[in-house]
Every structure is written in structure tokens, then in C-alpha cells.
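>>> got a predicted structure here, sequence first:
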Amino acid sequence: MTATKGYAAQAADQPLAPFTFERRALRPHDVQIEIMYCGVCHSDLHTARNEWGGTVYPCIPGHEIVGRITNVGSEVTKFKVGELTGVGCLVDSCRECSNCQQGLEQYCEVGNTWTYNSPDPVDGTNTYGGYSKQIVVDQDFVLLISDRLPLEGVAPLLCAGITTYSPLRHWKVGKGHKVAVLGLGGLGHMAVKFAASFGAEVTMLSTSPSKEEDARRLGASHFALTKDPAQVKALTNQFDFIVNTVSAPHDYNMYLKMLKTSGTMICVGVPPEPSKIIGGYLIGNRRSVGGSLIGGLPETQEMLDYCAEHNIVSDVEVIDMSYINEAYERMLKGDVRYRFVIDMASL
């Protein structure tokens, strides 16, 4: 066991604060990672404040982790001390079900182990995330990071990046496709970057006219203000795909009408309440609604390698660990472009 410093929520109505705890001793296939940067995901806030239910306290969030290996278990073969590595949303799965066998650990049929607020399959203890100085993870759930990119910009790729990369690859989005991205936030800005990089013609759909300049800088060819009925009407039957990143309540039907025949709306945001869909908008034009959850380990490594080759990182604001509660409040206001990343040297 190793004593470790972190930041934890002790209850849903309490701010995150310094917390000392113990990381497990290395198991044979474990690597120990000194955390250098950790991205701040909206899921961290939801979990810390128990907005989804089921939070076990104390809770240490953080699943966009980049760091350097400081120690390895006796049977580790994939990594060595000193290598730059990353840890995303998963730290274990059953590894035997059909999905795990296909490298789709995010859809483990038995139940995967999340990086934080999840029972460890070996000893049952609650997992603690990346708002800490170090982490211990099985080598099969660790990713190799290139040193060719700024590490603070790489960290959000472990969640925001793979959450948008995976569905774009699954639906084979590329040259010749017209793609709309709904919502320009942590997920949306990565969806624009990837879709444009894959050769698609990208339109940004937003309620904020102030985001047009950023959308075009990120790779969007067009911008539409969804508060303008005339602009919305002009987009009827225009898109092969819509990547819907919005987690706030909104009208899916308004956007379904923007899809061409056989078009698909890909949902990666999770609104807090059920959404009503008019069946005629699907049936009349053979439209579809799909969803996607992060990516498996092989695909996440593929994404990291692609980003290193094409110089793609997240747009980030680096913060000190002590600023995390202010960062949460700013996230709620949409006041970040486009991901907070904690410099763990500040802890």
C-alpha cells in the first residue's frame, strides 16, 4: 500500500477537498503511474454531487489521466518504468464475454470496472480516480502516450476524444459525408476536429452565435444558429449524420428533420430525462437514432496514435488542483473552452 494525496468529495453537498488515502500494493500485472495531468469531465461533477445516484463517499473523480510509469508488477510485459501512459474511463472488465473478446470492454456483458466510484473486482474496494498524485492499474487497461503532443491537451482524449472518435469510426464517417455537430463543448469540439480530419463537411449547430469563430477554427465549414427558425428550416434533409453531444433537455425531433433519407443521429450526450421521438420522422425517411459509449482499449489506443500522427489534441484551460470547485461552477455555466485540465504538480 502507498499513501497518496488527492482531492475528494466527502458528501454530495460538500466541496472537493484535500484527502489522503492508500493505493493498493502492486499486483503481478499492475503498473503504478505518477499522474501529471487529469482532465475534468462533466461526469466528475455529476458523480461527486451524486446527481446520478449511487456515489460512494469519499469520492475521488477523474478519468482522463496522463502520467509516467514509476513501478511495474512482477509479470508486466507491456510497459516499462519511465514510459508515458494514459488511463481512461475503464480499469477492468470481465475480459471473457463476447464484447470484451472483440475489444469492446466498454460494453462488457458482466459489468466493467470504472476508474472511480466502482467496486474493484478483486478486493471489492471502491476505485479512486485521477484527482490524485498516482494510480495503480492493470496493464491491460493502460494506454501508451506519444511525447510528440502537449500532454495537457492529450488528457481529455481519454474521454472526450474517444467518445466522439468511436462513433465516427463505427459509422464510417468520412469524405463525401455532410455531418452536423450539435453543441460546442468538451465533446462537441472534439467531434468537429475528428469529423473534419476524416474528410467530412462539418456544420456546427449551436445556440450561441459567439461560438461561430471557434467552430470554424476547429474545422467546421458552416455554422447554424438553432435559435433562428429560418436557419433551422433551411437545414431540413441536409445531413448524413448528426453528432448530438447535448446533455441538457432538448427536442430531438427538431434535429431529426435535418437528416437526409437513411441519415443517423448519433447521441453521445445523456439528457437527464427521457426524450420523445416522433415515429413519423424516422419511418418517413428511414432515419435512425443511435448511441455510443466511449471506446474499447484497442480503439482508444488507435485514436491516440491517430491524434499523434495528425497533431490533434483538446483545447484546454490548465488549472491548479485547488481550483477544482470553481472549475465545477464554471462548467455549469458553460464557461470553459473547452476542457479544464488539472496540473497535478499543483497538488
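Looks like it came in fine.

>>> from here on, contacts and neighbour counts on C-alpha atoms
Will do.

>>> separation between Asp315 and Ile324?
18 Å (Cα to Cα, to the nearest Å).

>>> again, but for Glu302
Using Cα to Cα, Glu302 is found at 30 Å from Ile324.

>>> these two: which is more packed in?
Ile324 (21 against 16; other Cα atoms under 10 Å).

>>> the more buried one against Leu16, yeah?
Yes: taking Cα atoms under 8 Å as the definition, Ile324 is a contact partner of Leu16 at 7.4 Å.

>>> what's the burial count for the nearest residue to Asp240 once chain neighbours are set aside?
Spatially, and ignoring its direct neighbours in sequence, Asp240 is nearest to Gly263 (4.6 Å; Cα to Cα, 6 or more residues apart in numbering). Per other Cα under 10 Å, the neighbour tally for Gly263 reads 24.

>>> wait, doesn't Gly263 sit right on Ile283?
No: the criterion here is Cα under 8 Å, and Gly263 misses it with Ile283 at 11.5 Å.

>>> who does the longest helix seen in the chain touch, helix- and strand-wise?
Of all the segments assigned as helix in the chain under DSSP state H, the longest by residue count is helix 297-310. Using 3 or more Cα pairs under 8 Å, 6 or more residues apart in numbering; DSSP states H and E, the elements in contact with helix 297-310 are strand 143-144, helix 160-170.

>>> quick one: which of those is nearest Tyr57?
helix 160-170 (25.1 Å; Cα to Cα).

>>> could you give the separation of that closest one from the chain centroid?
9 Å (Cα atoms, centre = their mean, to the nearest Å).

>>> quick one: it to helix 297-310, angle?
Going by axes from the mean of the first three to the mean of the last three Cα atoms, to 10 degrees, helix 160-170 is angled at 100 degrees with respect to helix 297-310.

>>> can you tell me the SS state at Thr261?
Here Thr261 is strand, with the state taken from DSSP: H, G, I helix; E, B strand; the rest coil.

>>> here's the one I want to compare it with:
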Amino acid sequence: MQVEAFAAMKAGGPLESYRYDSGPLGAEEVDVRVTHCGICHTDVDIIDDHHGIGRFPAVAGHEAIGVVEAVGDGVDTARIKVGDRVGVGAIAGSCMRCTTCIAGRTQFCAHRDDTVLRGVGGGFARYVRASQWRHVQPIPDAIPSAEAAPLLCAGATVFAPILRYGVRPTDQVAVVGLGGLGHLAVQFLAKWGCEVTVISRSRNKEQDAYSLGATDFVASGTPGELEAAAGRFDFVLSTVTADLPWGDYLDTLRPGGTLCFVGVPPSSITVSAMNLLPNAKTIGSGIPGGIEDTRQMLAFAGRHDIRSQVQTYSLPDLDKALDSVREGSARYRAVLEL
């Protein structure tokens, strides 16, 4: 099939119409006609080649919502069929044979198909192909497509650690940063039953935090506020892409608490062993969840009215949308409508 996509032809270049042949449909594959695609900071990283792993032409996009156009012969049509509204997220396939896949931890498959790393084949296109049908997620009727798109990466990224680290409804938790990831994390944790504190440098987003379900707010740029939170939290989820005094954030944990990173700071994470050892604290991390984690996340979001707050852009404004992500001005997620 000939696919019209929108590609950066070189690092940092504008996106241009680009056509490629997707080849014959494999037995386990699914073609999805894209109607909406979220724009994640990772897409910008690939287009601008921040980490030296971009493949050009680069068709980014890994939060695609659309309609199933075709399915391979090996697809279980009781679960995925032509005409279904579905999502293809950060992981579009895995081998389904290795020990991690068999254990249900498909996100750790050494042969997983990361949608944004394909070169061509990302979601900024008229069609996107999932290489393994089990990774194609039906979208709950309650969630509009534009609001569903960011859930496939941002939502899956912040929800999976709640499961992995055993966060309890009785826990006191903190979310560091109120952006594309953080605004979803607050909603998930609040609906999970936790008391949620947002930690942000200034009070610019304080009212947003409360409207999303937070019960408290710490302005870390105000002298003494972060220090006053020492020993308060069972779990701290950092969603920021900034270097912060991580020892101070570990100090906000109760004994046995966990500081989990889902945002990627630009420099090494440096802490003293004495921030960890005396009270058996833990540093962890998270990536988008596997097939079942993502299914549970979507069901939970639909059931509890959890929504991405989005700004939508049409195709002529795609580069403008990318700039909003580069500048951090999107409030809180940019979504392309095709």
C-alpha cells in the first residue's frame, strides 16, 4: 500500500509530504487509517536527532488513533476487526515468543517494534501499521479520539509504574512537574484513591493541579517549601526533563518509599548512598506499559473520566504544533488531526 506520511528529511527540518510503500500485509499485522496522532517530546527528539538515533527520512508519531482498515490472516477478528476504532501506541509489536513476552511483559521484549524509531512508519501519516495485532488497543467509547491519543504513550507511561511499584489507594504520593505526563499522572493517582501533591517550581499551575485532583501543592522554587515536605510521601513520580536536587526529593520519601523517573533529565542522576540506605528508599523508572497494562489503563481512564487536556492542530499547522512541544508551551498535549 502507498502511504502518504509527513517526514523530516533531515535533522531539525520541516515536515514534508512523503510517500512510501508499506509492502504486503503480514499475517499478524494490522493497518490503521489514522484520524488523530498525539505529539510527544520523543517525536521532537527524533525529528531533531537529539540523541543521534534518528533515521531520515523520519516519520515520527507514536500516539495514533484511527480506524482498522485491514487485518492479516492471523489476526483474531473477535478482538480486532475492520472498522474498529483503535490505537497504535509507542510499541507496535513484540515477538510474543521470548520469556518476557510470555510473562506478559511485552514492553521489555528485546525485539519490540518501537513505532517512533522506525524511520518511516510512524503515526504522522494517513496510515500506520502495527506489526503485531495484540498491540492494537480498542478505544473505549467514552473517550474522544483527540483525548485518547496521548494516553497511548503519556498515559501508558505514568500508569504502568502505579501497577509495577504497587502504589496503594492509601498512599501519600507526589507528582513532580505538571505537564504532558504530569497532568495525566495526577488524574490517575487521584482516581486510584491517593492523596496527591503536585511539586512544581512556581505556583503558575497551582489551580490546574487542584482541578485535576491534587490535594496539595509544593512550589519547590520557594525557599523552604520542598524541605518542609521531608518524610511525607510513599511514592514520588518525576515527570520532568530537568536536573533537580534529587537528594532533596529522596528526602521527601517516607521509609521504604520510591522515587520513580518517567521524565528523562539531561544529566546523570546523582544521589548520596545516605539518601537511600538508612531508610531503605528506592530509585526506579518506568516506560510505557505492555499490552495488558495499556488495556487496563484505557479501561480505567474510560471508567473514571480521565482525559488528556489537548490542543488540536490540522496538517498545515503541524510544524507549529511541533514548536509548541519544543518550547513546552502546549497545555498540556498537542494532537494532530488528519
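Nice, I can see it. No experiment lies behind these values; they were computed from the predicted model shown.

>>> tm score of chain vs chain?
The TM-score (TM-score structural alignment, normalised by the length of structure 2) is 0.96; 335 aligned residues with a Cα RMSD of 1.3 Å.

>>> which residues in structure 2 does the longest helix of structure 1 align to?
Counting by TM-score structural alignment, helix 297-310 of structure 1 pairs with residues 291-304 of structure 2.

>>> quick one: contacts of the matching stretch?
104-107, 134-135, 137, 139-143, 151-152, 155-156, 159-160, 188, 191, 288, 306-307 (Cα atoms under 8 Å, 6 or more residues apart in numbering).

>>> can you map out the strands along the stretch 151-300 of structure 1?
178-182, 201-206, 222-225, 239-244, 259-267, 288-291 (DSSP state E, counting those that start in this stretch).

>>> quick one: the strands in the stretch 1-150 of structure 2?
So, for the stretch 1-150 of structure 2 - with DSSP E, counting those that start in this stretch - the strands run 2-8, 15-21, 30-39, 64-71, 85-88, 91-93, 113-114, 127-130, 137-138.

>>> got TSV for those strands, with distance to Ile47 of structure 2 too?
Listed next are the strands of the stretch 1-150 of structure 2 as TSV, based on distance: least, Cα to Cα, whole Å:
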stretch	distance to Ile47 of structure 2
strand 2-8	6
strand 15-21	9
strand 30-39	11
strand 64-71	17
strand 85-88	19
strand 91-93	18
strand 113-114	15
strand 127-130	18
strand 137-138	26
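
>>> so which of those gets nearest Arg201 of structure 2?
strand 30-39 (24.3 Å).

>>> what's the average distance of that closest one to structure 1?
Compared with structure 1 after the fit, strand 30-39 of structure 2 shows a mean deviation of 0.8 Å (mean Cα distance after the TM-score superposition for structure 1).

>>> residues contacting that strand, please?
25, 61-72, 75, 86, 123-133, 136, 145-146, 149-150, 321-322, 325, 333-338.

>>> what do you get for stretch 143-151 of structure 1?
Contacts of stretch 143-151 of structure 1 (Cα under 8 Å, 6+ apart): 37, 66, 83-87, 297, 300-301, 304-305, 308, 311, 313.

>>> what does Thr264 of structure 1 align to in structure 2?
That one, Thr264 of structure 1, aligns with Thr258 by TM-score structural alignment.

>>> and the angle from the helix or strand hosting Tyr313 of structure 2 to strand 30-39?
Assessed by DSSP states H and E, Tyr313 of structure 2 sits inside strand 310-314. Angle, strand 310-314 of structure 2 to strand 30-39, by the same axes, to 10 degrees: 110 degrees.

>>> quick revisit: only whichever of the contacts of stretch 291-304 of structure 2 are buried, select them in ChimeraX.
Command for ChimeraX that selects the buried part of the contacts of stretch 291-304 of structure 2, burial taken from 16 or more other Cα atoms under 10 Å:
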select :105,106,107,134,135,137,139,140,143,151,152,155,156,159,160,188,191,288,306,307
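
>>> around Gly39 of structure 1, how many other residues sit close by?
For Gly39 of structure 1, the count of nearby residues is 31 (other Cα under 10 Å).

>>> swap in Asn71 of structure 1?
Number of residues near Asn71 of structure 1 (other Cα under 10 Å) recorded here: 18.

>>> gap between the closest residue to Ile53 of structure 2 other than its chain neighbours and Val59 of structure 2?
Residue nearest to Ile53 of structure 2 in three dimensions, not counting chain neighbours: Ile46, with 7.2 Å by Cα to Cα, 6+ apart. Noted for Ile46 of structure 2: a distance of 9 Å to Val59 of structure 2, by Cα to Cα.

>>> give the residues shared as contacts by the two.
Between them, Ile46 of structure 2 and Val59 share these contacting residues under Cα under 8 Å, 6+ apart: Val116.

>>> so who does the aligned residue in structure 2 for Ser208 of structure 1 touch?
Applying TM-score structural alignment, one finds that Ser208 of structure 1 aligns to Ser202 in structure 2. If you count contacts by Cα under 8 Å, 6+ apart, Ser202 of structure 2 has them with 219-222.

>>> ok, now with 6 Å
219, 221 (Cα atoms under 6 Å, 6 or more residues apart in numbering).

>>> now it: how far from Asp48 of structure 2?
Remark: distance between Ser202 of structure 2 and Asp48 of structure 2 (Cα to Cα) = 29 Å.

>>> same deal with Arg129 of structure 2?
24 Å.

>>> quick one: which of these two has more around it?
Taking neighbours as other Cα under 10 Å, Arg129 of structure 2 and Asp48 compare with Arg129 leading, 27 against 20.

>>> skipping its backbone neighbours, what lies nearest the aligned residue in structure 1 for the more buried one in space?
Correspondence of Arg129 of structure 2 to structure 1, assessed by TM-score structural alignment: Val136. Nearest residue to Val136 of structure 1, sequence neighbours excluded (Cα to Cα, 6+ apart): Gln32, at 4.5 Å.

>>> now do the same end-to-end measure for stretch 330-338 of structure 2.
Terminal-residue distance, stretch 330-338 of structure 2 (Cα to Cα): 19 Å.

>>> now swap in stretch 6-22 of structure 2 and tell me
End to end - Cα to Cα - stretch 6-22 of structure 2 spans 14 Å.

>>> can you list the residues that contact that stretch?
With Cα under 6 Å, 6+ apart, stretch 6-22 of structure 2 has contacts from 1-5, 47-49, 56-59, 124-125.

>>> could I have the buried ones of these as PyMOL selection syntax?
In PyMOL syntax, the buried subset of these is picked out as below (16+ other Cα under 10 Å):
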select buried, resi 3+5+47+48+49+56+57+58+59+124+125
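
>>> can you redo the contacts of stretch 6-22 of structure 2 as JSON lines with distance to Thr239 of structure 2?
As requested, the contacts of stretch 6-22 of structure 2 are exported to JSON lines (distance: Cα to Cα, whole Å):
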{"residue": "Met1", "distance to Thr239 of structure 2": "38"}
{"residue": "Gln2", "distance to Thr239 of structure 2": "38"}
{"residue": "Val3", "distance to Thr239 of structure 2": "34"}
{"residue": "Glu4", "distance to Thr239 of structure 2": "33"}
{"residue": "Ala5", "distance to Thr239 of structure 2": "30"}
{"residue": "Ile47", "distance to Thr239 of structure 2": "21"}
{"residue": "Asp48", "distance to Thr239 of structure 2": "21"}
{"residue": "Asp49", "distance to Thr239 of structure 2": "21"}
{"residue": "Phe56", "distance to Thr239 of structure 2": "29"}
{"residue": "Pro57", "distance to Thr239 of structure 2": "29"}
{"residue": "Ala58", "distance to Thr239 of structure 2": "26"}
{"residue": "Val59", "distance to Thr239 of structure 2": "25"}
{"residue": "Phe124", "distance to Thr239 of structure 2": "24"}
{"residue": "Ala125", "distance to Thr239 of structure 2": "28"}
